[in-house]
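> my questions are about this predicted structure, shown below with the sequence.
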Amino acid sequence: MRLSWRKTIAPLLIAGLVGAFALGEQLGAFADFNAATGDILMRWHVRDRTPPADIVLIDIDQASLDDPQMLDLAGNWPWPRQVHAELLRFIAPQKPAAIAFDLIFSEPDVFRPASDKMLSEAIGETRALLPMVVAADGEATPLRNLPPIMEVRAGPDAVPNAGLPLIAPKAIDPAAWRTGLINFLPDDDRVGRRYWINFPHEGWTLPSLPRRVAEAAGWSVPERDAIALHWYGKPFRHLSYRELYLESQKEHPRLPDLKDKIVLIGAAAPGLHDLRPTPLGASFSGPEILATAIANLSDDDWLRPAPVSWNLALGAIGMLVIALAFARRPNPLPIAAMLGLISLAVLLWAFQLLGKNIQWTPFSPLLATWLSFATVATGSYLRERRQRDHAVQMFARFLDPNVVRSLTMDGQLAKAETGSGQEITVLFSDIRGFTTLSESRTPEEVVTLLNRYFDLQVAAVFEQGGTLDKFIGDAIMAFWNAPVATPDHAERAVRAALGMSRALEGFKHELGEFGEHFDIGIGIHTGPAVVGFLGSSKRLDYTAIGDTVNLASRIEGQTKGVARILVSEATKNACGNVFDFIDHGEVTVKGRSQAVRLFEPRERP
């Protein structure tokens, strides 16, 4: 049983692709691809997105490290912790909503313990928040032993002896450990797109620094492990650590406007290596990432990922639409144009959703749909190519190669293969005097001469765009107006007959004395007939059948002793005034009760 590509194979292939896509989505096989392509959409979306004005970053920038005055007062990095204490006491009177360090004071200063003590006291006074990191390895600290001020919470299923290797601010008095985690949270491709809110471990929860800042500022905090960051294309407000600290050393300093602001103090100098890969760049400042998470919480505009079902639905619908489109309209160009418009609309909608804090990355279903299109289009093309090549091979036996190419380019071959009734003009040509010629030649010479004769006659048919039906012994049958529509088919048939007559004169000259008795008779009739491929599955011929064909053959038989070319009255009338015609009267032909009027065409001078 032969399977239909469009009705059977293509739908089965699409069904398989839909199943593979759905399984891949469920298993997260497209996560990295969606994330990377989503980054492109994100960068486009956030170009003009401005962060909140109430978040201020105090940067330990390169200028702060290199400034001569800072070198005189604080020395080389790392500075004595007294410097940070002095800065804290300088900005605290401005009543910021919260102050947080993005610096880990993990080791006590054994040479300047008084300096550490001053910072501990300043942190206690200002209630500044400190960062902490869960390390990749090291000695685990029992979570139940951490100070209550760290707000590490035990859930109902908490493991009593659970521990984590922590990098804590050991230079600061534990009584001032208002800490929050600042662990970088990379995706599988090592790019950071999320930030911890609550770090879970064996039933325990460690708060992140953005959560501690939000609670200090009085904001609501989502009860989830992490949030997807909604980035900003415009910069946060930045102040140089150097400028503030040197101002604090003056007798009459200018106080910065930090009232109700969130103040983050962190390392921004490239040499301090606090850089991470994010959707906005491969080397993004750690304090900027922290500030983004805090800003998202302040405005509650962190990104909510779209449900996985959206991608599943889009992919399944897209691939099914492809299957239906090819089933109804196999031309791939309109389908590709439609698919392009749909893809653009989906991307624009995903872009609009970012403004509503919904992150939808529809790239895997779009890719799956385009791959389905490419697969089905390729299969359809190969199938059409095979059909076309088959049809070309078949029609090349009957038509001038130029006509076959025209049919191919116009996409009419499939239509031409189907049998149909239409008006055509049929020409029959038969040899006179062939017996005399064959008696004087060897069989090989006769075949050579006949082939030469047929070449000349067929050339005349093809020159006028005719279809060569068949050779019947030494006779030729041809017709016009199929498979190529030819409005002047009667005129072309007559011109072909006149051309065959002229070619015959040249051929007779080649035969010499044997050409004296060599002649042809040509009969032409115009009328309805059924045209198409007829025969068995193993042998097909493109031919015409019907009374029109029979009458054209009978007319050819009436040429003996009358004229080399005779046409019916129907053909004469179809030619109009193009030729001169000699009326040879009416004749009765075999198989017809009604007489047929015959005419001999002549070229007009």
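That came in fine, so what should we check first?
> please make it C-alpha for all contacts and neighbour counts, starting now.
OK.
> now the closest residue to Pro142 other than its chain neighbours: how far from Glu444?
Spatial nearest neighbour of Pro142, chain neighbours left out: Gly163 (4.1 Å); criterion: Cα to Cα, 6 or more residues apart in numbering. Distance of Gly163 to Glu444, computed by Cα to Cα, to the nearest Å: 104 Å.
> who's more crowded, the two?
Ranked by neighbour count (other Cα atoms under 10 Å), Gly163 and Glu444 place Gly163 first, with 17 against 9.
> list the contacts for that one?
Counting by Cα atoms under 8 Å, 6 or more residues apart in numbering, Gly163 touches 140-143.
> could you identify the buried members of these?
Neighbour counting with 16 or more other Cα atoms under 10 Å marks Leu143 as buried within the contacts of Gly163.
> ok, the contacts of Gly163 vs Ile520, which is closest?
Ranked by distance to Ile520 (Cα to Cα), the contacts of Gly163 are led by Ala140 at 109.8 Å.
> ok, the closest one - contacts?
With Cα under 8 Å, 6+ apart, Ala140 has these contacts: 163-166.
> quick check: the gap between it and Pro148.
To Pro148, Ala140 is 18 Å away according to Cα to Cα.
> tell me which helix or strand comes right after the lengthiest strand in the chain.
In the chain, ranked by residue count with DSSP state E as the criterion, the top strand is strand 519-535. Per DSSP states H and E, the first helix or strand lying C-terminal to strand 519-535 is strand 540-545.
> below is an additional structure, to be compared with the one above:
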Amino acid sequence: MKRLRAVPRWFARRFGYARAICLLLLLGFAGLRVADPALVQELRVRTFDNFQVLSPRVKTVRPVTIVDIDEKSLADPKLGQWPWPRTRIAEIIDRLTRLGAVVIAFDVVFAEPDRLNPALAAETFPNLDEATRDKLRTLPSNDQVLAEALQRSRVVLGESGGPEARADLDRTLPKTGIATRGQDAERFMWNFPGLLRNVSVIEHAAAGRGLFTIKPERDGIIRRVPMIMLAQGDIMPSLSFEMLRVATGSDTILIETDKSGIIRLRLGRVQIPTDTHGQLWLHYAER
């Protein structure tokens, strides 16, 4: 016991009391950062919020346009209630492409066949004569019409990570190329056991696929968005990051890591710094 008590005194005499106190504080703060208790996490995000208020992002360009399916659209009798037929979604894609959209992305999942597909209408609509039913059966499905519109443009489809694995997951889809420099990246990523995808004919026509699933902070505020994730065993980019990949024409996403986690993501010469889980801290602008 006496020997243990003598250690701090020896340490102080050897390095000086001021240096000893600074070193002990440094070790203490390092241990606190590694443990990262809830109090430290809360202090970190609140500090981040204050920086957002003190120095909001200055908007210089507006490269993104959001086409919102809002209440006014749903109330329009010409458009009708949601979900709209896939033929109308195809018309929107064609129009946006003609207007010069570089990339189009959807943050919805078309997980089931269109309920207004002509073949389905032929079997379910009452009071149709047989000639009309036969004609409906020969028409292309609304999903096929949407797939053809996707092929005429550059469209990234949204997918959603889920809590349960799906046995019907289509493994034949093209995958975004992923390369890693450094440590194994998968153990640092957010991992979703399941993955909800779009119907197969639409998925195969898309230029890319990305997750729009996010993990808010404990208070519900979104401060970080994961750029790369695991979903049912596959490494997948976020919807926004996949849009950037398609827009730049890059084939492969490079993940750079070290022992502490993910450092940054690269698309050719473009590099995006992230936190250790592959998340991007958002810099909000004022309205």
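On my side now, so go ahead. Just so we're clear, the structure is a prediction, and the values are computed from it rather than from any experiment.
> where does the TM-score land?
The TM-score (TM-score structural alignment, normalised by the length of structure 2) is 0.62; 216 aligned residues with a Cα RMSD of 3.6 Å.
> Arg209 of structure 2: what's it in contact with?
With Cα under 8 Å, 6+ apart, Arg209 of structure 2 has these contacts: 156-159, 203, 237, 239, 242.
> give me the residue at the spatial middle of structure 2.
Ser238 (2.6 Å; Cα atoms, centre = their mean).
> aligned counterpart of it in structure 1, please.
Using TM-score structural alignment, the partner of Ser238 of structure 2 in structure 1 is Ser208.
> what's the matching range in structure 2 for the longest strand of structure 1?
The aligned range for strand 519-535 of structure 1 is empty, by TM-score structural alignment.
> elements contacting that strand?
Counting contacts by 3 or more Cα pairs under 8 Å, 6 or more residues apart in numbering; DSSP states H and E, strand 519-535 of structure 1 packs against helix 413-417, strand 420-432, helix 489-511, strand 540-545, helix 547-557, strand 565-568, helix 569-575.
> and that strand with helix 547-557, angle?
Angle of strand 519-535 of structure 1 versus helix 547-557, following axes from the mean of the first three to the mean of the last three Cα atoms, to 10 degrees, is 160 degrees.
> could I get the buried residue list for strand 519-535 of structure 1?
Residues of strand 519-535 of structure 1 classed as buried by neighbour count (16+ other Cα under 10 Å): 519-534.
> go on, stretch 106-122 of structure 2?
Within stretch 106-122 of structure 2, the residues that qualify as buried are 106-107, 110, 113-114, 116-120, 122, counting by 16+ other Cα under 10 Å.
> nearest to Tyr284 of structure 2 among those?
Comparing the buried residues of stretch 106-122 of structure 2 against Tyr284 of structure 2 with Cα to Cα places Asp107 closest, at 20.2 Å.
> ok, Leu598 of structure 1 touching Thr571?
No. In this structure, Leu598 of structure 1 is not within contact of Thr571 by Cα atoms under 8 Å, at 9.6 Å.
> the more surrounded of these two?
Leu598 (27 against 24).
> can you tell me the element the closest residue to Arg197 of structure 2 other than its chain neighbours falls in?
Ranked by Cα to Cα, 6+ apart and with sequence neighbours excluded, the top spatial neighbour of Arg197 of structure 2 is Glu159, at 5.2 Å. Assigning secondary structure by DSSP H and E places Glu159 of structure 2 in strand 155-162.
> show me which positions of the longest helix along structure 1 end up buried.
Counting by DSSP state H, the longest helix found in structure 1 is helix 363-395. Going by neighbour count (16+ other Cα under 10 Å), the buried part of helix 363-395 of structure 1 is 363-366, 368-370, 372-373, 375-377, 379-380, 388, 391-392, 394-395.
> go on, stretch 79-99 of structure 2?
In stretch 79-99 of structure 2, counting by 16+ other Cα under 10 Å, buried: 85-87, 89-90, 93-94, 96-97.
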